[in-house]
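Undergrad: I'll drop the sequence and a predicted model, then ask my questions.
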Amino acid sequence: MTDEVSSGNIETKLAYDGSSVDWFLQRLSNLTNSSDLEFGITLQVSGTTVTGTLIGGEKYFKLFAESFSQAWPYEDKEEIRDAFESNADIYKNVDKDEDLPPTQYVHLKDALFFDGGYKFPNEGTLWRGVLPRFYGHIHKEA
């Protein structure tokens, strides 16, 4: 974004740039990034349906670090966990009254994918997606 977009000038921004980002989904993602809020959501992404629980970036990176380090085959598991968990630092110590910059990603836990009548994986997984890539969303898991 070239300028900060407030509620009052979204229409002007869309008139110039088109609807490249779903501003409503972006606000929902910002909300999960600045709080402990989590909720079910289903997204349409390039012909594939993705469903799961929308979580904040801090929680996503903590869960990713834990999962990755558990699978790490070497002895330095704690160092690996700490290295990946440090990616969550961008979301820490944020003044809750201060507006975060518009998010560019959504983070899901327990994500499942549906494509051509197939569901994968068998158990939910962590998933991180780029906001402009979504074609629709439902605020409930499938």
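TA: Sure, I can see it.

Undergrad: From here on, just use CA atoms for contacts and neighbour counts.
TA: Fine.

Undergrad: Next, the distance between the ends of stretch 27-47.
TA: End-to-end distance of stretch 27-47 (CA to CA, to the nearest Å): 23 Å.

Undergrad: okay, pairing it with this:
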Amino acid sequence: MSMGPGAMKDSILEFFVQAANKHDFSLDITLNVKGAVITGTIISAKEYFDTLSEIFEDGDEVAQMLSDQLVDAGEAAQSQDNPEACFIHMKDTKVYCGDSKPTPSKGEILWRGKLSEIDGFFLGKIFDNSNKKA
């Protein structure tokens, strides 16, 4: 699936993202992105935006506006008729660069990335001493 000169995305990975967006499917996955290793769980765009909106919902007027716009973005992503996916959304994400500890090493982290920037993937998550297996 070409998106311009030299920009391609993996159709299998896009299929997983579409399943998450349309059917609330989730999947543990590890990505290779420009030398970094990113591990976590694929979630729908709606879940990503809804979770992100919760961060702002108890704030001031501007934070409330941001929260509302993020909820709207999640609903728009879910109702989108266009089956093409351009972004992957993940939760419980860790980023590894080299042999060091992951960044961030603690907390439930959301991550969003362009499908066209992902070099490769494998199914499953990387667990280390800072992760607790469910």
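TA: That came through fine. Values in this document were obtained by computation on a predicted structure and should not be read as measured data.

Undergrad: TM-score for this pair?
TA: The TM-score (TM-score structural alignment, normalised by the length of structure 2) is 0.79; 122 aligned residues with a CA RMSD of 2.3 Å.

Undergrad: And for residue 70 of structure 1, the neighbour number?
TA: Per other CA atoms under 10 Å, the neighbour tally for residue 70 of structure 1 reads 14.

Undergrad: middle-most residue in structure 2, spatially?
TA: Among the residues of structure 2, the one closest to the centroid is residue 89, at 1.7 Å (CA atoms, centre = their mean).

Undergrad: Look up the closest residue to the counterpart of that residue in structure 1, ignoring the ones flanking it.
TA: With the correspondence set by TM-score structural alignment, residue 89 of structure 2 lines up against residue 107 in structure 1. Leaving aside its sequence neighbours, residue 107 of structure 1 sits nearest to residue 128 (CA to CA, 6 or more residues apart in numbering; 4.6 Å).

Undergrad: Identify the residue of structure 2 aligned to the one you found.
TA: So, by TM-score structural alignment, residue 128 of structure 1 is matched to residue 112.

Undergrad: Assess the claim that its match and residue 90 are in contact.
TA: Yes: between residue 112 of structure 2 and residue 90 there is a contact under CA atoms under 8 Å: 6.4 Å.

Undergrad: Can you tell me what sits against the helix ranked longest in structure 1?
TA: Secondary structure of structure 1 per DSSP state H: the longest helix is helix 57-71. Helix 57-71 of structure 1 is contacted by residues 32-33, 77-78, 80-92, 106-109, 126 when judged by CA atoms under 8 Å, 6 or more residues apart in numbering.
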